[in-house]
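Undergrad: starting from these lines, generate the structure:
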Amino acid sequence: MTDRSQGSVQPTQAAPNPIDPGVRIGHVHLRTADIDRVRAFYVDVLGFDVVAEARDVPGWGTTGDILFLSAGGYHHHLGFNTWKSKDGGPQPDGVTGLHHVALNYPTRAGLADAARRLQAAGVPLRQLSDHGTHEAIYLSDPDGNDLELAWDRPVEQWPRDAEGHVAMSFGELDLEDLLGSNPSV
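TA: Predicted coordinates for the structure are as follows:
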């Protein structure tokens, strides 16, 4: 049985030896220049819970600060450390590495709440997109890590091509419509 909570797509090319379909991305661990600054953003603005926080923890041949955050009681969805990055600058453009982290909200109203929180905190929203499969708000965290805050439409509403493959789009998200969304959706 397909787990429709994550969506269902017909791949354009199936892997010859496919991974277990139950695999999920459990957490993302990012380097930060300043634990307090990143804590203020992810906890005070976005509303994540602090699961663990420690200072001067040994790791990777040095010591640094760590912060583990969760939404809803998972051991951690986001981890941060300063082991190799304390007081460092953001990753420059033009290098390989992580493009962005997507945080999926279970409801459209939840995404709208996130947009309101960001606006109230004066956080610039870089891009507002409607991808057909999902609505997305793109921004950067205090360390310059790019985030996508998203809400997935029900799978039955995803646009498909003639062969049944997902046909994502790159339209603009109507922020005013999102902000007026019904809290129960």
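
Undergrad: CA only for contacts and neighbour counts going forward, please
TA: OK.

Undergrad: which strands or helices does whichever helix in the chain runs longest pack on?
TA: For the chain, the longest helix by residue count, based on DSSP state H, is helix 108-120. Helices and strands touching helix 108-120, by 3 or more C-alpha pairs under 8 Å, 6 or more residues apart in numbering; DSSP states H and E, are strand 146-152, helix 175-179.

Undergrad: among those, which comes closest to Ala109?
TA: Between Ala109 and the helices and strands packed on helix 108-120, the tightest spacing by C-alpha to C-alpha is seen for helix 175-179, at 7.7 Å.

Undergrad: tell me how far Leu67 lies from Arg39.
TA: Counting by C-alpha to C-alpha, to the nearest Å, the separation of Leu67 from Arg39 is 8 Å.

Undergrad: could you also give me the structure for this second sequence? I'd like to compare it with the first:
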Amino acid sequence: MATGMGEVGMMKGMRRDAVYVSTVPLRAAKGPAQLFMSAAYSFNLWSDLQHYMVLIRPTSPPAQAVVFDFQPQDPENLYVALAALSGRQVPGVVRMRKLAKLPTRKCWFVGFSNENGINVAHKFNDHWQTDLKIGDHDCRHYTNGLVECLTGEQHVLERLRGSRDG
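TA: I've put the predicted structure just below:
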């Protein structure tokens, strides 16, 4: 059976890396602050208490998902948290780690990468300014920027919030 041009394009599209956005509760100092943040996150009380991350699932072996995110260097330090919440810049760090499998909750497929997703993410991270300022340069800006580099889609978090809220 002959393969049509559309099928070839489809097959080629399936080889691209899958891109996801996921959220977890912001980390806080152990104790009441951590319990409060986890509860607020679980009940979707404040979208600002969510930490956003980009997950890439490569199609080439090993096809283990890789997480990229941006957060304060010491997210559990109370003084760092207070400084960040008061609008001051704090030292940040870009992280990369592997996952055995994708999360089953609060994880959304956003599209396929236009190129090798891991390479694109590394290049993006090489140029990312690591001073974190909540509301101006935080995990939301990082996630939107990296997803745009990977897929071409702008403002993905606004689209995802709209689809969850409405």
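
Undergrad: got a TM-score for the two of them?
TA: The TM-score (TM-score structural alignment, normalised by the length of the second structure) is 0.25; 75 aligned residues with a C-alpha RMSD of 5.8 Å.

Undergrad: highest mean neighbour count out of the helices and strands packed on helix 108-120 of the first structure?
TA: strand 146-152 (a mean of 20; mean count of other C-alpha atoms under 10 Å).

Undergrad: Tyr52 of the second structure reaches Val24, doesn't it?
TA: Yes. Tyr52 of the second structure lies in contact with Val24 (C-alpha atoms under 8 Å); the separation is 6.9 Å.

Undergrad: sec struct for the residue nearest to Leu55 of the second structure when sequence neighbours are not counted, please.
TA: Spatial nearest neighbour of Leu55 of the second structure, excluding adjacent residues (C-alpha to C-alpha, 6 or more residues apart in numbering): Val67 at 4.5 Å. Here Val67 of the second structure is recorded as strand under DSSP: H, G, I helix; E, B strand; the rest coil.

Undergrad: wait, doesn't Val67 of the second structure sit right on Val54?
TA: Yes. Between Val67 of the second structure and Val54 there is a contact under C-alpha under 8 Å: 5.8 Å.

Undergrad: circling back to that earlier point, buried residues in the longest helix of the first structure, which are they?
TA: Arg108, Ala109, Gly110, Leu111, Ala112, Asp113, Ala114, Ala115, Arg117, Leu118 (16 or more other C-alpha atoms under 10 Å).

Undergrad: next helix or strand past that helix?
TA: strand 127-130 (DSSP states H and E).

Undergrad: related to what we said a few turns ago, contacting residues around the residue nearest to Leu55 of the second structure?
TA: Shown in contact with Val67 of the second structure (C-alpha atoms under 8 Å, 6 or more residues apart in numbering): Met53, Val54, Leu55, Ile56, Arg95, Met96, Arg97, Lys98, Leu99.

Undergrad: and the helices in the second structure?
TA: Taking DSSP H as the criterion, the second structure carries its helices at 5-14, 32-42, 78-85, 117-126, 139-151, 156-165.

Undergrad: could you redo those as JSON lines and give each row distance to Gln71 of the second structure and mean neighbour count?
TA: Below are the helices of the second structure laid out as JSON lines (distance: least, C-alpha to C-alpha, whole Å; neighbours: other C-alpha atoms under 10 Å):
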{"stretch": "helix 5-14", "distance to Gln71 of the second structure": "32", "mean neighbour count": "11"}
{"stretch": "helix 32-42", "distance to Gln71 of the second structure": "16", "mean neighbour count": "15"}
{"stretch": "helix 78-85", "distance to Gln71 of the second structure": "11", "mean neighbour count": "15"}
{"stretch": "helix 117-126", "distance to Gln71 of the second structure": "13", "mean neighbour count": "16"}
{"stretch": "helix 139-151", "distance to Gln71 of the second structure": "6", "mean neighbour count": "22"}
{"stretch": "helix 156-165", "distance to Gln71 of the second structure": "17", "mean neighbour count": "12"}
